[in-house]
Each structure stands twice: as structure tokens, then as C-alpha cells.
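K.L.:
can't give you the sequence, but here's the structure:
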């Protein structure tokens, strides 16, 4: 039997395709991962820059992921938080102030506010614009802000439209459908989500369910036999006694959540001890818990629910 198990997420929507079959030589069931990956449902158009700051000890370029960027003449420079102060080597407050020069002419202030030119006596000039004292300060502060490093903002998942996430998911699944068909997947297992606690995740789970229901049973584009939800708490029950013992010692919800993630990774590595290629693949991911959850959920389903 071949199944695909889905661990529901937005940035880390993980799936694992598992082949489960009887070994005639040992008369025992064996499992093999045929495909394992994460899908990011966000249209992420954020800047991806490396920090160009210089490390003090080694005098090398930092090269870490930048969290701030400085735009000068349409060229982007990245800085991490540690080396943010080094942005002054590229552009400083003093350089910004030197963009303005005092004038002693009879020119008037060219600042336009509320559809009306100021027309007071000008004291400072920037390029072809002239400013009175008060509007010079406004323009100076505007240029300081423009020529200062700005944070590379994270996309806030809660503010991302659910409908757009659903459309992104459908488009991603359309791209993968032929691949899933070639893998001869028979059953689709989807992590169930609480409706009221996290409606966005529930919408993603429902979209997954509906997509495979339509493609498999209505359009008949993929030969599947079943689409079903799975209780998320089951995935750690592949090692029931150990899991229950650890959880009984911890009443705190936050600690339990962290333990769930840690145990998921630990159990996956134990179960794949004879699958070095998959262990090596798992190590390529900085965030491993979602991939591990998709694997454990699928294995629990095959071992304890299908009960071959």
C-alpha cells in the first residue's frame, strides 16, 4: 500500500509518501519513503540579502541572513542586527545633511502643502528645491528616513488572506498531481484541525481534502481509494509507553508543545535508523518537526489503524 500523509501548515505544509508492504522473506511489514517535502503557501516577495558587515575577529564578510537593508542608488545592502551600525560606512547622517546647502538669495520656499506653495523666504536648498526653516526640517527628516537601514519585514501569516492561501495550495497541488499519480498513491491522510481554534489551518485542511476528493472521485485524474482526516495527537503514539510517560511529567502546555516537536524528531530518527539516505535528507532542513510529523502520522495510520 502507498499513502500520502499531510501535516497541515502555511509556510511548512509537509507531506510524506510511504510505501508499506510485506517482506516475504521475513514475513514482516516494511516501510519506505518515496517522497518527502515541505510546501510554502506564501507568495514571499521579501528581499533575500546577506549581511555585508565585517566580522571584527576574522575580518571576513559576515554573510549571515540580513534582517535590515539599505537602498542607495537602487542598490541594496544587507545587514544583520549585530553589524547594523556598520551601515554608516555606506551612508551616514552627516552625508544626508550635506545634501542640503544654505542660500542667501531672495528665493521662496517651494514646499507644497495642502495644494498650496509655502512661499516663505527660503534658507536651505536641496537640488532644485528651496525650503524655509520649518520645511527644511521636514525634508531633512524625510531624507534621513529614506537613507537609513530598514527592517526586512516578515510576512504575517494571520494577515494573509485565507482565500489566497487556498488558491496557492490548489496551484501547488496541480503542479504535483502528475507526480503523485506516478507514485500510485492509494490513500490520502490529512491532519485534522480544530475549527474554532485555528480557522485558517482548518481551511487549508479542508482544501486538501476537497482537492483530492474532486481529482480522485469526480474527475478521476488520480486513482485513489480513500481521503480521510487523522487526529493530530496520534502521531506520537508510535512509541506509546515512552510518550505517555514523558507527558505525565509535564503539565505545562508550552512545555508539552515543545516536547511534542522534540519527540517527533527523535522518534523519526529512531525509526529511520536503517534508512541513511532519508536521515541525510532530513538533516538538510533547518525546521524538521513538520516533516517528521507527516512521516509519523502516516506510519501510525498504517501500523495501528490499517492493521495489516
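P.N.:
Structure's in. What do you need? Everything quoted here is computed from the prediction, not taken from an experiment. Numbers count the residues shown, from 1 in each chain.

K.L.:
From now on I want contacts and neighbour counts done on CA atoms only, so please keep to that.
P.N.:
OK.

K.L.:
tell me which residues in the longest helix along the chain are buried?
P.N.:
For the chain, the helix that runs over the most residues, judged by DSSP state H, is helix 162-182. Going by neighbour count (16 or more other CA atoms under 10 Å), the buried part of helix 162-182 is 162, 165, 166, 168, 169, 170, 173, 177, 180.

K.L.:
Take this one as well and set it beside the first:
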């Protein structure tokens, strides 16, 4: 049996594929087949310039992107979009005082009516950047990445990682997104579920509450997000070192996103104990 546990994210989508198989021909135990964190803002392959020169695709490394197309520095200069300068970045615009915003709007011929509130002028400038400027390749803002691109990256990333397993996975446990401000994440949750439905029509999909991951631990109800993350890392390391899968200890310890790895692993372990082993008993 194979159980895939997924902790939903855009830049940090964590997955842990667990498999129950025979150990020494007698003991049936759970082991890890795949354990990784995926960035859905990036494609698998290096982005290449899509422009055509003398009947040949340029294919040089892309520096900028817009509307799903990629351009090298040379060909980006031939497009209608601007290469973003330091003052054409939302982080810079949002920090400016009203007088500086007036000057920027005039510089880029952005029309506005006086008097205008600072927040409205900031909105107009950011809208101008979004509509008129390239995005730098490799510097993607997850909150602004369109859902079509995310959907395509879900397909390419999961196809690559789960290629030899996707048709044999029995159950996918996906972290349920319930926050009122998580509409975007809820959509991505559904896109992930649809991916598996299309790849494996016989698969079973369960949406799991995030609170289950540390249910067995005694937690202070007032504990912070950071404290819960640290507790998850500690519990995960304890399990893989002591009584589960020690060969994955180095992988876990050397990973930069231990908290996300721990979330996907602990969710998978909880699901196996509560939804599979209890029923089997």
C-alpha cells in the first residue's frame, strides 16, 4: 500500500510518499519512498528565450518573463514591456512618501486626479508595474503568480517526482485549507486533488485537518506558530531516528525546509495510524 501525504504550499509544497512492504520477508513495515519540498513558482527546466531569429528559436537563458513567455536580455529590449528598474518594484513603491509618489507617477505618465490618497496612488503605480513591466525570471512573487501557471507547474513537478509511483498510489492525504483568507490555497488544494484524479482514477483522496499532525503531543493552546513548527521538527526527527526510518535522518537534517518536511511526514503518520491501522485491527 502507498500513502502520499501533502502539505499544501506554493513555494513550499511538501510531500511524503509512504509505502508498506515486507521487511526480511516477514515483518510488514512502513517506509519512505519520496520525501521532498516543491516550489510551484518555478518550472522544472531552465527558462529559455522564445523569440525567433532567422527562422530559429533564440533559446538563450531567459532573464525576463511576461504572460507566460520568456525573453533573453537582447529580445526583451524589443518588446513593449519595460525592464523593471529599482523604482519600479512594489517593495520600493509601497515605502515612498506621497511627494515621491507624485514624482514617479509624473515620470511614467500615469494619470491621476488631485487630490488623491496615498494608498490610491500606490495602487495606480503598482498596477502600472504589473501591466507594463517584465517580471525577473527566478524572482516570482507567489501571491501574484496566476493559477494557470501554478496548475501547469503542479503537473510538471508532480509528473517528474512521482513518475513511477502515481498510478500505484492508493491514498492521497492533502492538508485541508479552511482559513477565510485561504481562498487561493483552497483552489490549489483542489487543483492538486484533480491532478491525482486524472492521473489515477482509482485513487482515494482525503482532506486532512492540519491540527491532526501534532494531536498526540501535549500542546499549549496558546503556543505560537513558530513553537508548533519547532515541535513538529523535534517530533519528526525523534520518529525517524528511533523507531521508523533512520536512513532518512541525514536527508531531513540537511534540508533547508525541515518544518515543511516534518508537516508532510507527521500528517502521513497520523493518517496511517488513525485511518488505516485502526481499521485493519
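P.N.:
Done, it's in. Computed from a prediction, not measured in an experiment: that's the story for all the values here.

K.L.:
Could you get me the TM-score between them?
P.N.:
The TM-score (TM-score structural alignment, normalised by the length of the second structure) is 0.59; 186 aligned residues with a CA RMSD of 3.0 Å.

K.L.:
that older thread, report all helices and strands that the helix or strand following the longest helix of the first structure contacts.
P.N.:
Going down the chain from helix 162-182 of the first structure, the next helix or strand is strand 187-191, by DSSP states H and E. Contacts defined by 3 or more CA pairs under 8 Å, 6 or more residues apart in numbering; DSSP states H and E place strand 187-191 of the first structure against strand 2-7, helix 199-213, strand 226-230.

K.L.:
In the second structure, what stretch matches strand 187-191 of the first structure?
P.N.:
Mapped onto the second structure using TM-score structural alignment, strand 187-191 of the first structure spans residues 171-175.

K.L.:
List the contacts of residue 35 of the second structure.
P.N.:
14, 15, 16, 17, 261 (CA atoms under 8 Å, 6 or more residues apart in numbering).

K.L.:
So which of those wins on neighbours?
P.N.:
For the contacts of residue 35 of the second structure, the largest number of neighbours (other CA atoms under 10 Å) sits with residue 15, at 29 neighbours.

K.L.:
Helix, strand, or coil at that one?
P.N.:
Of the three states, residue 15 of the second structure takes strand under DSSP: H, G, I helix; E, B strand; the rest coil.

K.L.:
all strands for the second structure, in order.
P.N.:
For the second structure, applying DSSP state E gives strands covering 2-7, 13-23, 27-38, 52-53, 56-57, 64-66, 69-71, 135-136, 171-175, 204-208.

K.L.:
report the angle between the axes of the second one and helix 147-162?
P.N.:
Spelled out, that is strand 13-23 of the second structure. 20 degrees (axes from the mean of the first three to the mean of the last three CA atoms, to 10 degrees).

K.L.:
I'd like to check what contacts strand 13-23 of the second structure. Which residues are they?
P.N.:
Contacts of strand 13-23 of the second structure (CA under 8 Å, 6+ apart): 1-8, 28-40, 260-261, 263-265, 268.

K.L.:
now do the last one
P.N.:
Counting contacts by CA under 8 Å, 6+ apart, the residues outside strand 204-208 of the second structure that touch it are 170, 171, 172, 173, 174, 175, 176, 193, 267.

K.L.:
Which residue in the second structure aligns with residue 283 of the first structure?
P.N.:
Match for residue 283 of the first structure (TM-score structural alignment): residue 253.

K.L.:
ignore the last one, residue 214 of the first structure
P.N.:
Residue 214 of the first structure maps onto residue 198 in the second structure when the alignment is built from TM-score structural alignment.

K.L.:
Can you give me the distance of that match to residue 155 of the second structure?
P.N.:
When distance is defined by CA to CA, to the nearest Å, residue 198 of the second structure is 11 Å away from residue 155 of the second structure.

K.L.:
for residue 52 of the second structure, same thing?
P.N.:
The value you get for residue 52 of the second structure to residue 155 of the second structure, if CA to CA is used, is 27 Å.

K.L.:
repeat for residue 193 of the second structure
P.N.:
Residue 193 of the second structure sits 11 Å away from residue 155 of the second structure when distances are taken as CA to CA.

K.L.:
what's near enough to touch residue 31 of the first structure?
P.N.:
Neighbours of residue 31 of the first structure in contact, by CA under 8 Å, 6+ apart: 18, 19, 20, 21.

K.L.:
ok, back up a step: tally up the residues packed near the match of residue 214 of the first structure, please.
P.N.:
10.

K.L.:
swap in residue 224 of the first structure?
P.N.:
Counted with other CA under 10 Å, the neighbours of residue 224 of the first structure add up to 20.

K.L.:
Leaving out the residues flanking it, which one is nearest to it?
P.N.:
residue 186 (4.4 Å; CA to CA, 6 or more residues apart in numbering).

K.L.:
and if you look at residue 203 of the second structure?
P.N.:
Residue nearest to residue 203 of the second structure in three dimensions, not counting chain neighbours: residue 170, with 5.3 Å by CA to CA, 6+ apart.

K.L.:
and the gap between that neighbour and residue 270 of the second structure?
P.N.:
To residue 270 of the second structure, residue 170 of the second structure is 16 Å away according to CA to CA.

K.L.:
got it, and residue 189 of the second structure?
P.N.:
According to CA to CA, residue 189 of the second structure and residue 270 of the second structure sit 19 Å apart.

K.L.:
cool, residue 30 of the second structure as well?
P.N.:
Distance, residue 30 of the second structure to residue 270 of the second structure, by CA to CA: 13 Å.

K.L.:
Just give me the neighbour total for whatever residue of the first structure lines up with residue 204 of the second structure.
P.N.:
Under the alignment by TM-score structural alignment, residue 204 of the second structure pairs with residue 226 in the first structure. Per other CA under 10 Å, the neighbour tally for residue 226 of the first structure reads 15.

K.L.:
Then residue 3 of the first structure?
P.N.:
26.

K.L.:
Let me see the contact set for the spatially closest residue to it that is not a sequence neighbour.
P.N.:
Spatial nearest neighbour of residue 3 of the first structure, excluding adjacent residues (CA to CA, 6+ apart): residue 187 at 4.8 Å. Residues in contact with residue 187 of the first structure, defined by CA under 8 Å, 6+ apart, are 2, 3, 4, 224, 225, 226, 227.
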